[in-house]
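# what's the 3D shape of this:
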Amino acid sequence: MARTTIGIILNGVTGRMGYRQHLVRSLLAIRDQGGLSLADGTRLWPEPVLVGRNEHKLRELADRHGLTEWTTDLAAALARPDLQIYFDAQVTAQREKSLRLAIEAGKHIYTEKPTAEDLAGAVDLARLADAAGIKHGVVQDKLFLPGLRKLDRLVKGGFFGRILSVRGEFGYWVFEGDWQSAQRPSWNYRAADGGGITVDMFPHWHYVLEQIFGRVTSVTAQVATHVDRRWDESGEPYDATADDAAYGIFEIDRPGPDGGRIIAQINSSWAVRVYRDELVEFQVDGTEGSAVAGLRNCRVQHRSTTPKPVWNPDLPVTEEFRAQWQTVPDNEEFDNGFKAQWELFLRHVVEDAPYGWDLWAGARGVQLAELGLRSAREGRRIEVPELTGE
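Okay, the predicted model is just below:
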């Protein structure tokens, strides 16, 4: 079978997400399956060029996976005509500048989020990419999680009737770094380096709410730095200046006959100990039924099987409430979410296949984070203006 090669610049590949999810579990996994099958019968073969600042780490990663192409010179990589796609998984503070360079070089853009540190930068990137006539996409991986795909299936099938509310819980305890090493890099907790859970997670919640339920029309938020002293990768103490918890209330305008106003509440925290089945869970309640979806699993309770509890604090609870829910079956094979989205973007570039998660979608996520932080500062509800590329 004929094979077509596509060159991809991977910037920030020495980081956790860039390496584990995008290189190993996405592009190398596509190569392991023999490439991506295209409509014309050929196989698309991704050829990654690893880009970063640490020569030793790049060489070690390349040797580990039998790759030969790596460089610390981004400008040189962008100048190569055989490299058609630029991907960015750097720290947030470095992303916008590199994306601008890639757009100027005429590369197709695929990037982690947030796409920029502020809304003005994110919108400018989207406009520049449109004007350049390139293809552009933003990672929105949680839409591809098995649990959320099952939830989306329920929404599209009308299971809930009129949806009333969404409640989300995300987070886990990130160790301070003194007596146990932290699970996240220290820059996440320094505002000057683009850290903070609001700018990290609100873009995620935006696309989950927008794509599954409807347009987010307002935000009310409170943020906090619960743990204000941490230890970095070298064991040195530092002051945490970025928020490590964000508590948001979002209003959603759902279109259609079963539409209306939905209230979503989502708590995000790196200072919470987990007492739930998965690290993220969403409960959706509607007039006809409810569901609880996590990373992989989804459980439902229909109106016809809903129990009738009676509040009586003087007696012990004897009902097993969790046992009264049904598990939604898989009904299909779920691939790695990052890999699935990479395949869609590659088809978008090569075959002009439809693709809906562009830099404008990324800008809307940045907008929600920015307005969430503003809501927390001003102590009030903030409306979310419509933001489109038109």
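
# rest of the way, CA atoms for contacts and neighbours
Fine.

# Residue 307 should be in a helix, yeah?
No. The assignment for residue 307 is coil, going by DSSP: H, G, I helix; E, B strand; the rest coil, so no helix is present there.

# One more, so I can put them side by side:
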Amino acid sequence: MAVREVGVVMNGVTGRMGYNQHLVRSILAIRDQGGIELADGTRVVPDPLLVGRSEQKLRDIADRHGLTRWTTDLDTALSDPSTLIYFDAQTTRAREKSVLAAIAAGRHVYCEKPTSDSVAGALELVRAAREAGVKNGVVMDKVFLPGLRKLRRLIEGGFFGRILSVRGEFGYWVFEGDWQRAQRPSWNYRAEDGGGITLDMFCHWNYVLEAIVGRVRAVTALSVTHIPQRWDEQGRPYDATADDAAYAIFELEDGTIAQLNSSWAVRVYRDELVEFQVDGTEGSAVAGLRNCRIQHRSTTPMPVWNPDLPVTEPFRQQWQEVPDNAVYDNGFKAEWEQFLRHVLEEDAAPFPYDFLAAARGVQLAELGIQSSREGRRIEVPEVGV
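The predicted structure is shown next:
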């Protein structure tokens, strides 16, 4: 069996997401399993070339995992003839320039989202990739999670009947950083550095809703900063200029209404950090990262409102667990494997999670911010180049 190594420039691997999910749990995990097998029988093994700003951090990561290729100079990495793919997990503000450089170097591009902090910037990447003829993809990990895959399976099996609504709750308490360390980088809470939960999470909600029901046609949103002061990684106080919570109503193309709350200032009283409830004429489901529970029309109880008596209905026990019926790999790794096949196989199916799909997410975030600022409902136009 032929084995082929493919160079992958990985920019931003010194950050939490770039290191944990993309380097360790995806690329190195694919290497450890012996690569992926293509349709022609060839096995492809990714060979990472690490890029970042800190020489010491890169050296430490390389030594920890037995890697030899790293550099603090992106141009040097992109000029390496062995590299076929460029991956970017930098901060949002740094991403657009680096991705354009990779496209100009003729590299196929896979990157985190948002691809830009503006629709104009996101569409510029679409145009540049098309003109250069390079393949492109964006991390849309949540549709690869077991909970969402089970939800999709229910939809494909006609479980819901006509879907009426989607309700989602996402978030947790991010410590301010004074008396306990913050779990997220301080730039996330500074608008001038590209932070803000609306820009971050609406890009997710757009592709999740597209995968579950359909495209968003109107948005009404309220973005707020609940915690006005936080402390950075050096323990210095700073003004939180970015929104840390967003409350939104999305109207979908088939009339379905989606309500999604996102917050870094909420304490969790849910089974998982994110949960989506889908209600339809024939049944309902609640899906999280891994689990999914259902209640069919025929088994739906008949609660009676009576505030004078204690509730005795075991509501949670009246739902049925959806079985796995499959082996679910790490969602980030699964999408990496799909993108690698998309790049390397001549007759590969189109990759649906591309720059244009990402631009729709940026557009939804931009319109959500506008809706909050102007206090009104905004229709979502078709985005294109």
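
# For the two chains, what TM-score is obtained?
TM-score of the superposed chains, computed with TM-score structural alignment, normalised by the length of structure 2, equals 0.99; 383 aligned residues with a C-alpha RMSD of 0.7 Å.

# Could you find the counterpart of residue 333 of structure 2 in structure 1?
With TM-score structural alignment as the matching criterion, the partner of residue 333 of structure 2 in structure 1 is residue 339.

# Can you tell me the SS state at its match?
When the structure is reduced to helix, strand and coil (three-state DSSP), residue 339 of structure 1 reads as helix.

# so the residue lying closest to it once chain neighbours are set aside, which of the three states?
Closest residue to residue 339 of structure 1 apart from its sequence neighbours, by C-alpha to C-alpha, 6 or more residues apart in numbering: residue 26 at 4.1 Å. Here residue 26 of structure 1 takes the helix state, with states given by three-state DSSP.

# can you pull the contacts of the closest residue to residue 150 of structure 1 other than its chain neighbours?
The shortest distance from residue 150 of structure 1 to any residue other than its chain neighbours is 6.6 Å, reached at residue 298 (C-alpha to C-alpha, 6+ apart). Taking C-alpha atoms under 8 Å, 6 or more residues apart in numbering as the definition of contact, the neighbours of residue 298 of structure 1 are 147-148, 150-151, 291-292, 327-328.

# got it, and residue 6 of structure 1?
Contacts of residue 6 of structure 1 were listed using C-alpha under 8 Å, 6+ apart, and they are 44-47, 82-85.

# one step back: tell me the spacing between the residue nearest to residue 339 of structure 1 and residue 140 of structure 1.
The gap separating residue 26 of structure 1 from residue 140 of structure 1 is 14 Å, by C-alpha to C-alpha, to the nearest Å.

# ok so, going back, out of the contacts of residue 6 of structure 1, which are buried?
For those, a burial check counting by 16 or more other C-alpha atoms under 10 Å picks out 44-47, 83-85.

# mind listing the strands for the stretch 151-300 of structure 2?
Taking DSSP state E, counting those that start in this stretch as the criterion, the stretch 151-300 of structure 2 carries its strands at 163-171, 216-224, 229-231, 237-239, 245-252, 257-263, 274-280, 283-287, 292-296.

# Can you give me the first-to-last residue distance of stretch 144-164 of structure 1?
For stretch 144-164 of structure 1, the first and last residues are 24 Å from each other (C-alpha to C-alpha).

# Residue in structure 1 paired with residue 372 of structure 2?
Across the alignment, which pairs residues by TM-score structural alignment, residue 372 of structure 2 is matched by residue 376 of structure 1.

# Helix, strand, or coil at its match?
The three-state label given to residue 376 of structure 1 by three-state DSSP is helix.
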